[in-house]
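Asks: Below are the sequence and a predicted model for it; my questions follow.
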Amino acid sequence: MKNSMKPLKVLPALILLLVLTSCSSVRVATDYDREANFDNYKTFAFFKPGIDKAEINDLDKRRILRAIEAELMANGYTKSENPDMLVSIFTKSNQRVDIYNNAWGNGAWGWGGYGGWGWRSGWNNNQVTTTTEGVLYIDLIDAQKKELIWQGSGTGNLETRNVEKKEVRVKEFVSQMLMQFPPEKK
């Protein structure tokens, strides 16, 4: 009987580990114009009016723009004064509250004080965590038509205290999104 209880003791730790590691990932979604011929897009420039509207500080804007530029150039696109596509960004942030109600552990029959005899749980633990979850949108716009041709969004937890971690996180957001650009041909 003792050996059958070991998996139950390890299960809460495994669930907590899964929750913690899933919080660190970036969730990505993309949408695009199915009529656009993405082979025609070779050059890009940043769309300043759109970027100026992004409600983040200038340091973070520069981090994001440098990451986008590096990722696009690594994928063969060229920055140009006369571009095929324009790049714009915008951001959102939300407070995310997670409540974990853990009622795991060994229970037993016994005297419960005012409650009398009955089943008593060995561990009942509630945890509340609050994190800032950010969404970064990258819009790619046909420079001639001024029409949106592709949009990527990345959602995940933001690191705001450590500059090095923030740099890494921005690059992770951008690379995860632009990994899906251009869309695969059907």
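Replies: Sure thing, it's come through.

Asks: all contacts plus neighbour counts: C-alpha atoms, from now on.
Replies: Noted.

Asks: which residues of the chain fall in helices?
Replies: 2-23, 48-52, 58-74, 163-178 (DSSP state H).

Asks: Give me the helices and strands touching the second one, please.
Replies: In other words, helix 48-52. Packing partners of helix 48-52 (3 or more CA pairs under 8 Å, 6 or more residues apart in numbering; DSSP states H and E): strand 85-102.

Asks: Go through the strand it packs on and flag the buried ones.
Replies: Within strand 85-102, the residues scored as buried using 16 or more other CA atoms under 10 Å are M85, L86, V87, S88, I89, F90, T91, S93.

Asks: which strands and helices sit next to it?
Replies: In this structure, strand 85-102 packs against strand 43-46, helix 48-52, strand 125-142, with contacts taken as 3+ CA pairs under 8 Å, 6+ apart.

Asks: angle of the longest one against helix 2-23?
Replies: Right, the one you point to is strand 125-142. Angle, strand 125-142 to helix 2-23, by axes from the mean of the first three to the mean of the last three CA atoms, to 10 degrees: 30 degrees.

Asks: So what's the gap between strand 125-142 and the chain middle?
Replies: For strand 125-142, the separation from the chain centroid amounts to 6 Å (computed by CA atoms, centre = their mean, to the nearest Å).

Asks: got the buried residues for it?
Replies: Neighbour-count burial for strand 125-142, counted by 16+ other CA under 10 Å, picks out E133, G134, V135, L136, Y137, I138, D139, L140, I141, D142.

Asks: Take this one as well and set it beside the first:
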Amino acid sequence: MRSLFLLLPALLLMSACQGAAVQPDYDTSRNFADYRTWQFAEPAVSSLPENDPRLSGELISDRVKDSVANQMELRGLRPPVANQEADLKVKTYLMIENRQDNVSTSFGGYWGTGWGGFWGGPSIQTQRVDYKELILQIDMLDASDGKLVWRGSEGETLSDRPQSPVKRDEQINRLVGKILGSFPPN
């Protein structure tokens, strides 16, 4: 029971960190209105660490590619017609990073009412919480010169519990939506 009280603030703190807006990086000298077509660069989805069964494989790769394709379509970018080169090449990366956070809980203090109360003195306990974060990064390269023109990334705490395919779809769609919500930049 005590560990539950220690874990609850940690979860609240981590969920609060997820609300921050994605801050992409991009080449300010590029006119993003000139980009009308896109396609995936090879490989379309890379994972770090490589061969991690949670990240590699056709199922997760297809989820990422489908979600990116849907978001690009929403932004008016289309795949090129046959025998035509795309304006943008898109690369995606799935990464798992180990994270740590310090969580402090306080307990103790005043008990009772009025003048008959008791002061027990507060106590603060700090505990380190280790967790894993799933990070999705999307890079866009100008197809004519191969240079990176836009990059966005977003992460979420990776659940220790097995996820259903529906939950995995939701997580990927949520991450891609957050990342590409700030594309194009101008």
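Replies: Perfect, I can see it now. Owing to the predicted nature of the structure, the values given are computational and were not obtained by experimental measurement.

Asks: TM-score for the pair, please.
Replies: The TM-score (TM-score structural alignment, normalised by the length of the first structure) is 0.73; 162 aligned residues with a CA RMSD of 2.9 Å.

Asks: ok, back up a step: would you tell me which of the helices of the first structure gets closest to Q151 of the first structure?
Replies: helix 163-178 (9.0 Å; CA to CA).

Asks: Other residues contacting the closest one?
Replies: Under the contact criterion CA atoms under 8 Å, 6 or more residues apart in numbering, helix 163-178 of the first structure has outside partners 26, 28-30, 63-64, 67-68, 71-72, 136, 152-155, 158-160.

Asks: Quick check: buried residues in that helix?
Replies: K166, E167, R169, V170, K171, F173, V174, S175, Q176, M177, L178.

Asks: now stretch 55-63 of the second structure
Replies: By 16+ other CA under 10 Å, the buried positions in stretch 55-63 of the second structure come out as L55, S56, I60, S61, R63.

Asks: picking up where we left off before, okay if I get the helices and strands packed on strand 85-102 of the first structure as a markdown table plus distance to W109 of the first structure?
Replies: Output for these, formatted as a markdown table (distance: least, CA to CA, whole Å):
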| stretch | distance to W109 of the first structure |
| --- | --- |
| strand 43-46 | 68 |
| helix 48-52 | 63 |
| strand 125-142 | 19 |
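
Asks: Can you check which of these gets nearest to K79 of the first structure?
Replies: The minimum distance between K79 of the first structure and these falls on strand 43-46, with 5.0 Å, by CA to CA.

Asks: Which residues are in contact with the residue nearest the centre of the second structure?
Replies: With distances taken as CA atoms, centre = their mean, the residue of the second structure nearest its centroid is G155 (2.2 Å). By CA under 8 Å, 6+ apart, the residues touching G155 of the second structure are Q18, E133, L134, I135, L136, L175.

Asks: if you set the cut-off to 10 Å instead, what comes out?
Replies: 17-18, 22, 94-97, 133-137, 171, 175, 178-179 (CA atoms under 10 Å, 6 or more residues apart in numbering).

Asks: any idea how far R174 of the second structure is from it?
Replies: 10 Å (CA to CA, to the nearest Å).

Asks: Next: A143 of the second structure.
Replies: 27 Å.

Asks: Same check on L136 of the second structure?
Replies: 11 Å.

Asks: and for those two, which residues touch both?
Replies: The contact lists of L136 of the second structure and R174 share E154, E156, where a contact means CA under 10 Å, 6+ apart.

Asks: corresponding residue for I51 of the first structure in the second structure?
Replies: Correspondence of I51 of the first structure to the second structure, assessed by TM-score structural alignment: V45.

Asks: what about that match, how many residues close to it?
Replies: Neighbourhood size, V45 of the second structure [other CA atoms under 10 Å]: 24.

Asks: can you check F118 of the second structure too?
Replies: For F118 of the second structure, using other CA under 10 Å, the count is 12.

Asks: who touches the residue nearest to it when sequence neighbours are not counted in this structure?
Replies: Nearest non-adjacent residue to F118 of the second structure, counting by CA to CA, 6 or more residues apart in numbering: W111, 5.2 Å away. Shown in contact with W111 of the second structure (CA under 10 Å, 6+ apart): G117, F118, W119, G120, G121.

Asks: With N126 of the first structure instead?
Replies: N126 of the first structure makes contact with I99, Y100, N101, N102, A103, according to CA under 10 Å, 6+ apart.

Asks: Adding distance to A36 of the first structure, write the buried residues of strand 85-102 of the first structure out as CSV.
Replies: Shown next, in CSV, are these (distance: CA to CA, whole Å):
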residue, distance to A36 of the first structure
M85, 12
L86, 14
V87, 16
S88, 18
I89, 20
F90, 22
T91, 25
S93, 30
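
Asks: so what's the closest residue to W119 of the second structure other than its chain neighbours up against?
Replies: Counting by CA to CA, 6+ apart, Y110 is the residue found nearest to W119 of the second structure once chain neighbours are left out, at 4.4 Å. Neighbour list for Y110 of the second structure: G117, F118, W119, G120, G121, P122 [criterion: CA under 10 Å, 6+ apart].

Asks: what's the answer for V68 of the second structure, then?
Replies: Contacts of V68 of the second structure by CA under 10 Å, 6+ apart are 40, 62, 74, 90, 92, 138, 172-173, 175-177, 179-180.
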